[in-house]
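S.K.: Sequence first, then the predicted structure, then my questions.
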Amino acid sequence: MENLYNTSSILVLNRFEFSSENVFPAFLFATLSYMIILFCNIILILTIVLNKSMHQPMYLILLNLPINDLIGSSAFFLHSIDEILTNRKTMQYSACVTQAFFIHIYATGTVLILSAMAYDRYIAICWPLKYNTVMTYAHIMRIITVVWMSCLVLVGVLFFLLLRLPRCRSELTHPYCDNPSLLTLVCANTAINNIYGLLMVAISQVISNGMILYTYLQILVACFRSKRSDTKAKALQTCATHLAVFLLLECLGLFTIISYRIKNISPHLRRFMGVSTLIFPPTLNPIIYGLKTKEIREKVVHFFRNKILPS
């Protein structure tokens, strides 16, 4: 039986099949997408870090979102661009596990960070007189620490359960490495892995969806009770935009998870939805949560006018 196990450290990739004339457009699209994500998220990070006036609870929590987006997009794009350009058909198993680990950190981190941001806005709008008392620097650091430690523990256990299992297959067809695609290489009982994976998704979804839906509902109620019409319009626009981005992420992520358990689904649709999860949220997040914020937008414009394009 031991001879049936594949202990090779090399995996065979069968996921990007481009004709010779389509290689350059695919390479160009992937490179431009990654450059846009890098540019938008790095600008947001530098804007918050370099401006002391923005070292406030809301922005300190927001700072974690572009960092998390860079983790996920870099884990996907760096290898994908190299694979498209060189037409490489093999990958080290350790590199695949590393990519999968950071992609799961990104996915888990996104929902937890958005939940923390929703909590901050809830305190600021619904309990404005208590905001400075509740959202102290120490409390913010505890929230951020809990978010990242939760990601590391949840994802760490997931991959501990994966790496204990023997492999007997070596072909990957998914556009990037993740826990479900790595489980397809396993020739052992994966019931514990599947139960823990579903439990992990269920817990994170209940916490994030419950937190975000409750807080934004309370924010909308508080704003509509306000007598200022401009406050109502601004709140409705902000909440609607944030909820739209969150629901987009949820739909893409949940479809990708469910698609692994549906046998007759189109592999091309599964690949498209999986890649979309790593392209659209990291592109939209810095724009929706960052550049649409007035203070951040003003700081970015001021930076480009005075540092990049001085008169």
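M.R.: Good, I have the coordinates.

S.K.: Please count neighbours and contacts with C-alpha atoms only from this point.
M.R.: Fine.

S.K.: To which secondary structure element is I42 assigned?
M.R.: Using DSSP states H and E, I42 maps to helix 23-50.

S.K.: What is the burial count for C151?
M.R.: Residues near C151, counting by other Cα atoms under 10 Å, number 20.

S.K.: swap that for L185, sorry
M.R.: 18.

S.K.: which residues touch it?
M.R.: For L185, the contacting residues are 167-171, by Cα atoms under 8 Å, 6 or more residues apart in numbering.

S.K.: Report the two of the residues you listed separated the most.
M.R.: Put simply, by Cα to Cα the two of the contacts of L185 set farthest apart are R167 and E171, 11.0 Å from each other.

S.K.: Can you show me the strands along the protein?
M.R.: Ranges of strands in the chain, per DSSP state E, are 10-13, 90-92, 171-172.

S.K.: Output the contacts of L185 as CSV; include the columns distance to I81 and neighbour count.
M.R.: Shown next, in CSV, are the contacts of L185 (distance: Cα to Cα, whole Å; neighbours: other Cα atoms under 10 Å):
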residue, distance to I81, neighbour count
R167, 27, 19
C168, 28, 17
R169, 25, 19
S170, 21, 20
E171, 19, 18
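
S.K.: and which of the residues you listed is nearest to V275?
M.R.: Looking across those and measuring by Cα to Cα, the closest to V275 is E171, at 18.7 Å.

S.K.: Next one for the comparison:
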Amino acid sequence: MENYTYNSFTLLLEGLNVSEGSIYPVFLFLFFSYLFIMAANVSIAVLIFKDKSLHQPMYLLFCNLTLSDMFGNCIMVPRLLVDLLRPPSERLISYYECVVQAFTTHMFGTTSHTVLMIMAFDRYVAICNPLRYASIMTNKMLIKLTVSAWGVAFVLVGILLGLTIRLNRCRTLIMNPYCDNASLFKLSCEDVSINNIYGLTFTVVLFTASIGSIVLTYAKITVVCLTGKNKSLNSKALKTCSTHLVVYLIVVFNGMSIILLHRFPQYSDYRKLCIILFHIIPGSLNPIIYGVQSKEIKKFMSNFCKSKKILASL
């Protein structure tokens, strides 16, 4: 017979099912991935704000993506690293910390889509309305787009978790490496049909809006490039849009993989791994992809390295 503990404020995380021989390799992989994510994204953000030549809408909007990557990993990964070194029975977490972790996790997943949507709008204006770009993408518009991306995510996730924290809890085991909304409402013995309906609606609306806006945007960009005879414009469009599209496809592929694996309980270990990689992979690749593709960022880094060499030789 199942034991019930009502409204306990101390929960137990299941954690990762890792063999004893794999604990330290997995720990080192996650540790160095975390260090790289934080260092690379902080460096890109500081570089963009420091160099006036990078004070362009495309790069300023990209800063939202770096903030989202850092926000999504700063709470989840350190906790995961600590739990890897603990026995399963000692992976305790307070209910409030669990709610905060769930909030940051879902905010990260949602803003990954909303920020890429506003970045797609920027690329659309730059390529389809180049003469009006400066008058459309003003500082005021950048603020509106940024507030919209984070504001919509905050409201959607706030409602998602608001529906969950209203429930009484009768269980204490989180069947996941870290806390998320589904793990929290599964602690309740009450009717959670509203949570399931809103969660499904949330996911469908987010992915439909995200994929729909990207498809529509790139369809219009493709038409402009095919009908136009400006080779320079087409080359610039291909370069900037390919970067954005690669980042978007990584986010969508990771998100779809998690959703599909939820339908197959026998692959729960693969789902847990995929959830962790959903945080690690975009956070690691985004600064690399934009750093390599951006002529301005490469130029700044080249000049920075040259100045360091000159100072070292003096």
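M.R.: Alright, I've got the coordinates. Since the structure is predicted, the reported quantities are computational estimates derived from the model, not experimental observations.

S.K.: on that earlier part again, which of the contacts of L185 of structure 1 still touch in structure 2?
M.R.: With both residues aligned by TM-score structural alignment, their matches' Cα atoms under 8 Å, the contacts of the contacts of L185 of structure 1 that structure 2 also has are 167-171.

S.K.: Please tabulate the residues you listed in JSON lines, including the columns distance to V155 of structure 1.
M.R.: JSON lines is the format used below for the kept ones among the contacts of L185 of structure 1 (distance: Cα to Cα, whole Å):
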{"residue": "R167", "distance to V155 of structure 1": "20"}
{"residue": "C168", "distance to V155 of structure 1": "23"}
{"residue": "R169", "distance to V155 of structure 1": "23"}
{"residue": "S170", "distance to V155 of structure 1": "23"}
{"residue": "E171", "distance to V155 of structure 1": "23"}
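
S.K.: Mind checking which of those are in helices?
M.R.: In helices, defined here by DSSP state H, there are no members of these.

S.K.: So which of the strands of structure 1 is the most surrounded?
M.R.: Scoring these by mean neighbour count under mean count of other Cα atoms under 10 Å gives strand 171-172 as the most buried, with a mean of 20.

S.K.: Which neighbouring elements make contact with that one?
M.R.: With contacts taken as 3 or more Cα pairs under 8 Å, 6 or more residues apart in numbering; DSSP states H and E, strand 171-172 of structure 1 sits against strand 10-13.

S.K.: Mean per-residue distance, the strand it packs on versus structure 2.
M.R.: Mean deviation of strand 10-13 of structure 1 relative to structure 2 after superposition (mean Cα distance after the TM-score superposition for structure 1): 1.6 Å.

S.K.: Quickly note the distance from the residue nearest to A126 of structure 2 when sequence neighbours are not counted to P57 of structure 2.
M.R.: Spatial nearest neighbour of A126 of structure 2, excluding adjacent residues (Cα to Cα, 6 or more residues apart in numbering): Y133 at 5.6 Å. Distance of Y133 of structure 2 to P57 of structure 2, computed by Cα to Cα, to the nearest Å: 10 Å.

S.K.: which residue numbers in structure 2 go with the helix holding I42 of structure 1?
M.R.: Counting by TM-score structural alignment, helix 23-50 of structure 1 pairs with residues 23-50 of structure 2.

S.K.: what's the answer for stretch 138-150 of structure 1, then?
M.R.: Counting by TM-score structural alignment, stretch 138-150 of structure 1 corresponds to residues 140-152.

S.K.: buried sites along that stretch?
M.R.: In terms of neighbour count (16 or more other Cα atoms under 10 Å), stretch 140-152 of structure 2 has its buried residues at 142, 145-146, 149-150.

S.K.: cool, and stretch 245-261 of structure 1?
M.R.: Buried residues in stretch 245-261 of structure 1, counted by 16+ other Cα under 10 Å: 245-246, 249-250, 252-253, 256-257, 259.

S.K.: again, but for stretch 53-60 of structure 2
M.R.: Applying 16+ other Cα under 10 Å to stretch 53-60 of structure 2 flags 54, 57-60 as buried.

S.K.: Name the surrounding residues that touch it.
M.R.: Residues contacting stretch 53-60 of structure 2 (Cα under 8 Å, 6+ apart): 48-49, 119, 122-123, 137, 142, 296-297.

S.K.: Go through the residues you listed and flag which are in helices.
M.R.: 48-49, 119, 122-123, 142, 296-297.

S.K.: out of the residues you listed, which are buried?
M.R.: By 16+ other Cα under 10 Å, these give 48, 119, 122-123, 142, 296-297 as buried.

S.K.: of all those, which comes closest to I197 of structure 2?
M.R.: Nearest to I197 of structure 2 among those is M119, at 29.7 Å by Cα to Cα.

S.K.: Tell me which residue of structure 1 matches up with the closest one.
M.R.: In structure 1, M119 of structure 2 lands on M117 (TM-score structural alignment).

S.K.: Count the residues that sit near the closest residue in space to its match that isn't next to it in sequence.
M.R.: The shortest distance from M117 of structure 1 to any non-neighbouring residue, by Cα to Cα, 6+ apart, is to I61 (6.3 Å). Look at I61 of structure 1: counted by other Cα under 10 Å, it has 19 neighbours.

S.K.: Can you give me the distance of I61 of structure 1 to I140 of structure 1?
M.R.: I61 of structure 1 is 7 Å from I140 of structure 1, by Cα to Cα.

S.K.: now F255 of structure 1
M.R.: 32 Å.

S.K.: doesn't C239 make contact with Y216 of structure 1?
M.R.: Yes. Taking contacts as Cα atoms under 8 Å, Y216 of structure 1 lies within contact range of C239: 6.5 Å.

S.K.: Those two: which is more packed in?
M.R.: Y216 (22 against 15).

S.K.: distance of the more buried one from A233 of structure 1?
M.R.: 14 Å.

S.K.: Also L269 of structure 1?
M.R.: Taking Cα to Cα, one finds L269 of structure 1 at 38 Å from A233 of structure 1.

S.K.: Please apply the same query to L163 of structure 1.
M.R.: L163 of structure 1 is 51 Å from A233 of structure 1, by Cα to Cα.

S.K.: go on, L161 of structure 1?
M.R.: For L161 of structure 1, the distance to A233 of structure 1 equals 48 Å [Cα to Cα].

S.K.: circling back: so what's the residue count around the residue nearest to A126 of structure 2?
M.R.: 17.

S.K.: isn't it right next to F121, touching?
M.R.: No. Using Cα under 8 Å, Y133 of structure 2 is not in contact with F121; the gap is 11.1 Å.
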